[in-house]
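Colleague: Generate a structure from the sequence data that follows.
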Amino acid sequence: MQKLFQNAQIAQPDGTLLAVDILVTDGIIEKFSPALGEPAPAEVAAIDLHGLFVMPGGVDGHVHFDDPGFTEREDFGTGTMGAAAGGVTTIVDMPCTSLPPVTTPDNFKTKMRAVESKAYVDYAFWGGTTPTFIDSGAFRRLLPELKELGVVGIKAYTISGMQTYPRLDTRQMVMLFEAARDFNMLVAVHAEDYFLATYYTDKIIREGRSDPLAYKDGRTYDAEPLAVSTVLALARREHTRVHIVHMSTSAGVDLVRQAKGQGIDATTETCPHYLLLNREDFVRLGSLAKCTPPLRDRYDNEVLWAGLLDGTIDYVTTDHAAGIYPREKVTDNIWNAYAGMPGVQLRVPLMLYEGCTVRGMNLYRFGEIMSTNPAKRLGLFPRKGILA
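Modeller: Predicted coordinates for the structure are as follows:
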């Protein structure tokens, strides 16, 4: 079946809009042509968009849809339904918030069987590894097998709150980076220094604090740039492609900017909540706004926006992670609250308004941070991230 979408507008690299007609055959864009205002052939269904803006389907490269294993929170059906409602046509699910985690080919296949009939949008998976696999050497067999199955890369943590997905120490991270280089795989890292964050968290708990800012002060600001600097140093030394997830600090942005200037193959993402929320919102919202890393300060909001606009930050993801409401998200003791926020349904409209309407981002850059750049970094381009 053919459909002709007439009088659409698409963004050009200089930010201007071009009026086009878009011919779609069996759900696939076949071609563009200048919008001439001519009637469509009788056999083609014509839809007049009256000048509406058209962009590639959104790509959210960082979600936690909890399936299988934690479906009391949500499942792949509800997660991808939210994605579809929010203009996201491709999601990439993390390996850590499912049981079993996606660390072996068998686990990959188990996850695929669990979710493939539930999805409302296209999807891909991140793969992972464990300290045990690295110390035993098994990871050098498992990583290329996961790559062959189609994972977009390997996710690692410098600090982890999940017993089923432990952190890697620096020695293990070096070994992972060496293997990822050898197998040409991307490594995504949750970068907060374990020792700094746990020291201050334990100290604050001993002091008896349980308010929202106790969590923010425990997961101290300096833990992120300290870990980011280590990760970037390893990427430089081992010539590994690295991606820093959910950047939250101004210092972290500066480090990535420097690394790119030095030729390190490093990218980073941030999330709407790190761009739009801060310390004051954490005090106001309490446990509802608990996430990892924690919300930062207003100054960090501004530096993150600047990094997004100048290209230091490559794209925006959600780190979508839904807790059970109210049981996991409403409490007066911040240590008892689940750390995570949903967001896959709101990413595109939030960023369109806050980025383009409020801050003047042009629509071409908007398409890059919402779709094109994650598709390119995660090996999904040009199947994703471009209109045709």
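Colleague: can we go C-alpha only for contacts and neighbour counts from here?
Modeller: Fine.
Colleague: any idea how far Asn336 is from the residue nearest to Trp335 when sequence neighbours are not counted?
Modeller: For Trp335, ignoring the flanking residues on the chain, the nearest one in space by Cα to Cα, 6 or more residues apart in numbering is Ser210 at 6.5 Å. As judged by Cα to Cα, to the nearest Å, Ser210 and Asn336 stand 9 Å apart.
Colleague: Surely Val189 touches Ala156?
Modeller: Yes: Val189 sits in contact with Ala156 when judged by Cα atoms under 8 Å, with a separation of 4.9 Å.
Colleague: correct me, but Phe282 touches Lys290?
Modeller: Yes: using Cα under 8 Å, Phe282 is in contact with Lys290, at 7.4 Å.
Colleague: What lies in contact with the helix or strand that contains His243?
Modeller: If you go by DSSP states H and E, His243 is part of strand 242-244. Applying Cα atoms under 8 Å, 6 or more residues apart in numbering, the set of residues contacting strand 242-244 from outside is 186-191, 228, 232, 235, 265-269.
Colleague: Go again with 7 Å.
Modeller: Residues outside strand 242-244 that contact it (Cα atoms under 7 Å, 6 or more residues apart in numbering): 186-191, 235, 265-269.
Colleague: cool, stretch 92-103 as well?
Modeller: 60-70, 107-108, 123-129, 165.
Colleague: Following up with a second sequence; could you model it the same way so I can compare the two?
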Amino acid sequence: MGTIFDTAIVNGIIVLEHRAVRGTLLIQNGKIAGITDGDSAVECKQLIDAEGRVILPGAIDPHVHLWEPGPQDYREDYRCGSQAAASGGVTTLIEMPLSVPPVIDRESFQLKKDIADRHCLIDFALWGGLIPASADRLSEMHELGCVGYKAFISYANDNYPHTPDDILFKAMKHAAKFNGLIGVHAENADIVEAASKEMEQSGVLDPESYPDGRPALAELEAMERAIRFAENAGCRLHIVHMSVAEGGELVRKAKKRGVKVSNETCPHYLLFDKSILREKGPFAKCNPPIRSYENKEALWEQLFKGNIDFIGSDHSPYTDEEKLKGKHNIWEAPPGFGGIDVLLPAMISEGVNARGLGLVELAKLVSTNVAKAFELYPKKGTITVGSDADLAIVDLNEEWVYKGESSFSKTKSSQGIYEGYRFKGKVKITMVRGSVVYENGKITGDASYGEFVAIQR
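Modeller: Sure thing, here's the model as predicted:
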């Protein structure tokens, strides 16, 4: 008697690392066990018919803020945030360290991990924090399994202060000793601070002017500075949420001369231009800001040239009440919004369907390249025998309209940036380690199913 597999997914288009094929995907003990042609007979306990659908490696979101632990968990938490992620085909989230307390040592790491272990539906990895108080503790967090260390070149907040250049460079030299990854929010702190204050004090309060207070020059200068530091230190560097298209060329040239640097952009920079600030006001405010139409189109050009490594949502929800503080003064609104549930649909809709992005390239941008950059590969990020059976089964042609009230996110804004957006391409089934956790609009997995994923040494 032959092997009886746990699950067989038949009749779908399977997106592998170098090609897409029609066939049958076999799953055993949470792992990819085989890929056969559609005519092969197999025995299984569960049969999923993916006729007319595409099977992608589950998306890995490298940039997620869930606000837990801490007093802001009313915005988002692991239970709701991970369910929203699953509904959008995300099977692993990498959570940022800006909780209260921030993840800067063993105690704060364990606090966050314990919460996620209890409440995360999908698998998760953790960023460690790089602030002045933790710059000499990176190796400790590395041993705990953190995938990277987040620093703000711009000013942040009292709980998570700005990292000055001297400390950043010192931390990079330290991280280089164990091949650690330094991630930076790249905006020149002094330029941004001065420009923003000058505009507010002079009465420029309208939302569409907001990008002028955080000019492209400030982002490019900070990127170049971080790249030079990393080059000298021999350190791996990642530029988070790159909004300025010229940054793609900057990273390409750095890679060409041997710098170990990667970059991400976000769906909101690819879907919208700064006119959305006029339409949505404070609900479209984020840092770095959404820029011009010309910049948006140039970002797509950089993506197709291969100068953008992957996509992150920068999921960072705020309540409507918090956002509306900026209704008459954009500078008073907090920066950020949700989006983990549209990361993959956005790239299918506007990348694959609207611009001809290939399915293999899509999988690299939302999964494979992320897994490689954060050393989660090949456990994650690929449909390969032996890898975790993390899958997103999607209908490329289904059209739907985003409604905040229907989101699984804890913050169900009816005024958010994606509210009313019509997408073409919808996630139908999400599987984590072989188990269906989301199907056709419903959460089907256990709230504590998710597992911590450390770097693959």
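Colleague: From the contact counts, what lies against whatever helix or strand comes next after the strand holding His243 of the first structure?
Modeller: The first helix or strand that comes after strand 242-244 of the first structure along the chain, using DSSP H and E, is helix 250-261. Contacts defined by 3 or more Cα pairs under 7 Å, 6 or more residues apart in numbering; DSSP states H and E place helix 250-261 of the first structure against helix 223-238, helix 298-310.
Colleague: Just tell me the aligned range of the longest one in the second structure.
Modeller: Aligned by TM-score structural alignment, helix 223-238 of the first structure corresponds to residues 218-233 of the second structure.
Colleague: That stretch vs the first structure, mean deviation?
Modeller: In the superposition against the first structure, stretch 218-233 of the second structure averages 0.7 Å from its aligned positions (mean Cα distance after the TM-score superposition for the first structure).
Colleague: how close does the most centrally placed residue in the second structure get to Leu344 of the second structure?
Modeller: Note on the second structure: the residue nearest the mean C-alpha position is Gly312, at 2.6 Å, using Cα atoms, centre = their mean. As judged by Cα to Cα, Gly312 of the second structure and Leu344 of the second structure stand 10 Å apart.
Colleague: Give the aligned equivalent of Val370 of the second structure in the first structure.
Modeller: Under the alignment (TM-score structural alignment), Val370 of the second structure maps onto Pro374.
Colleague: no, scratch that, I was asking about Asn188 of the second structure
Modeller: In the first structure, Asn188 of the second structure lands on Asp193 (TM-score structural alignment).
Colleague: Just give the number of residues close to that match.
Modeller: 23 (other Cα atoms under 10 Å).
Colleague: right, and it touches Pro225 too?
Modeller: No: using Cα atoms under 7 Å, Asp193 of the first structure makes no contact with Pro225, being 8.3 Å away.
Colleague: where's the closest residue to Tyr377 of the second structure other than its chain neighbours, which helix or strand?
Modeller: Nearest residue to Tyr377 of the second structure, sequence neighbours excluded (Cα to Cα, 6+ apart): Ala371, at 4.9 Å. In this structure, Ala371 of the second structure sits in helix 369-373 according to DSSP H and E.
Colleague: Where does the helix or strand following that helix end up in the first structure?
Modeller: Sequence order places strand 391-401 as the next helix or strand after helix 369-373 of the second structure, per DSSP H and E. The counterpart of strand 391-401 of the second structure in the first structure, using TM-score structural alignment, is absent.
Colleague: any idea how far strand 391-401 of the second structure is from the chain center?
Modeller: Put simply, strand 391-401 of the second structure sits 19 Å off its chain's centre (Cα atoms, centre = their mean, to the nearest Å).
Colleague: Give me the secondary structure label for the residue nearest to Thr384 of the second structure when sequence neighbours are not counted.
Modeller: In this structure, Thr384 of the second structure finds its nearest non-sequential neighbour in Ile32, 6.3 Å apart by Cα to Cα, 6+ apart. At Ile32 of the second structure the chain is in strand, as set by DSSP: H, G, I helix; E, B strand; the rest coil.
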